[in-house]
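Novice: here you go, sequence then predicted model.
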Amino acid sequence: MISSSQGDICEVRCVHPEAVQKARQALPDAGCVEQASAFLKLVGDPTRLRLLSALNTGEMCVCDLSAAVGISESAVSHQLRLLRTGRVVTFRKEGRVAYYRLLDHHVTTLIDNALEHARE
């Protein structure tokens, strides 16, 4: 018998085969786990999350993002480059101005859910 003063672990060792089998069947493949983990690390950075939150309101250029988030345009560009490479944001050019936006609804939903969870 294993004892714990904190009560956060089982006091007896037992395995529930049905639960284990169900969980194993639901596990994504290793490549998917790696990609999802890299994505979560990318959006989990506080500066990038602030930029993504700003972009969640709509398309913005680097200058606007810099003013909204309160960091230099150079820092914004660096972070956007990482987010673009990670397929989190995309951009379009209009003349000499690049307008950035969230890549798709998955990113929007993730940002909304993460922030809603943090507010609860």
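Specialist: Received the coordinates, thanks. Residues are numbered from 1 along each chain as shown.
Novice: hey, let's count contacts and neighbours off CA atoms from now on
Specialist: Noted.
Novice: which other residues reach whichever strand or helix holds residue 99?
Specialist: For residue 99, the element it lies in under DSSP states H and E is strand 97-102. Residues outside strand 97-102 that contact it (Cα atoms under 8 Å, 6 or more residues apart in numbering) are 52, 55-56, 58-62, 88-93, 108.
Novice: out of the residues you listed, which are inside strands?
Specialist: Mapping those onto strands (DSSP state E) picks out 60, 61, 89, 90, 91, 92, 93.
Novice: which one of those sits in the busiest neighbourhood?
Specialist: The most crowded member of those, judged by other Cα atoms under 10 Å, is residue 60 (21 neighbours).
Novice: the structure to be compared is supplied as follows:
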Amino acid sequence: MTAGAGGFEDPPAEVLAEAAAAFGLLASSARLHIMWALAQGESDVTHLADRLGGALPAVSQHLSKLKLAGLVGSRREGRRQIYFVDDPDVVTVVRLMVGQLAARAEEASPPVRGLRGAGA
């Protein structure tokens, strides 16, 4: 491995490919929303579908892909499957990215003016 800018070693090609695949999965707004919701706390597929406003089969399919990639885990609780993000680093990345973009959107939106200043 060679040192890149800042003195950090370049990761192996396999690691970069795996990271790209994980980011590729998160390129779907539905899957990113699922990750955001699970970063707030564990949930079953029914509650996730309600929260996202999505169809149960679609949310279930997204969860399967995220689980297969190792981004979410699950455990059985009675008849329900409970999903969670157990890697704090993944939670940090999702929260940072979404939080950063939300802050930018808030800065870019024009300020809301009250009615009192409108000659009333």
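Specialist: Here it is on my side, so go on. Predicted model only: the values in this text are computed from it and were never measured.
Novice: still on that earlier bit, so the strand holding residue 99 of structure 1 matches what in structure 2?
Specialist: Taken onto structure 2 by TM-score structural alignment, strand 97-102 of structure 1 occupies residues 80-85 there.
Novice: list the buried residues in that stretch.
Specialist: For stretch 80-85 of structure 2, the neighbour count (16 or more other Cα atoms under 10 Å) marks 82, 83, 84, 85 as buried.
Novice: now the first one. Nearest residue, chain neighbours left out?
Specialist: On the basis of Cα to Cα, 6 or more residues apart in numbering, the spatially nearest residue to residue 82 of structure 2 that is not a chain neighbour turns out to be residue 44, at 4.5 Å.
Novice: and that neighbour, what's its match in structure 1?
Specialist: Residue 44 of structure 2 maps onto residue 61 in structure 1, by TM-score structural alignment.
Novice: identify the residue nearest residue 32 of structure 2 in space, chain neighbours excluded?
Specialist: Residue 32 of structure 2 sits nearest to residue 26 (Cα to Cα, 6+ apart), 5.1 Å away.
Novice: just to revisit the earlier point, average gap between the strand holding residue 99 of structure 1 and structure 2?
Specialist: Following the fit onto structure 2, the mean deviation recorded for strand 97-102 of structure 1 is 0.5 Å by mean Cα distance after the TM-score superposition for structure 1.
Novice: what about that strand, distance to the chain center?
Specialist: Centroid separation for strand 97-102 of structure 1 versus its chain: 19 Å, with Cα atoms, centre = their mean, to the nearest Å.
Novice: likewise for stretch 95-115 of structure 1?
Specialist: Computed by Cα atoms, centre = their mean, the separation of stretch 95-115 of structure 1 from the middle of its chain amounts to 11 Å.
Novice: so who does the match of residue 44 of structure 2 touch?
Specialist: Contacts for residue 61 of structure 1 (Cα under 8 Å, 6+ apart) come out as 97, 98, 99, 100.
Novice: and if we set it to 10 Å?
Specialist: 55, 73, 76, 77, 91, 92, 93, 97, 98, 99, 100, 101 (Cα atoms under 10 Å, 6 or more residues apart in numbering).
Novice: what is the nearest of those residues to residue 118 of structure 1?
Specialist: The nearest member of the contacts of residue 61 of structure 1 to residue 118 of structure 1, counting by Cα to Cα, is residue 55 at 18.5 Å.
Novice: which SS class is residue 48 of structure 2?
Specialist: helix (DSSP: H, G, I helix; E, B strand; the rest coil).
Novice: alignment lookup: residue 28 of structure 2 to structure 1.
Specialist: Alignment note (TM-score structural alignment): residue 28 of structure 2 maps to residue 45 of structure 1.
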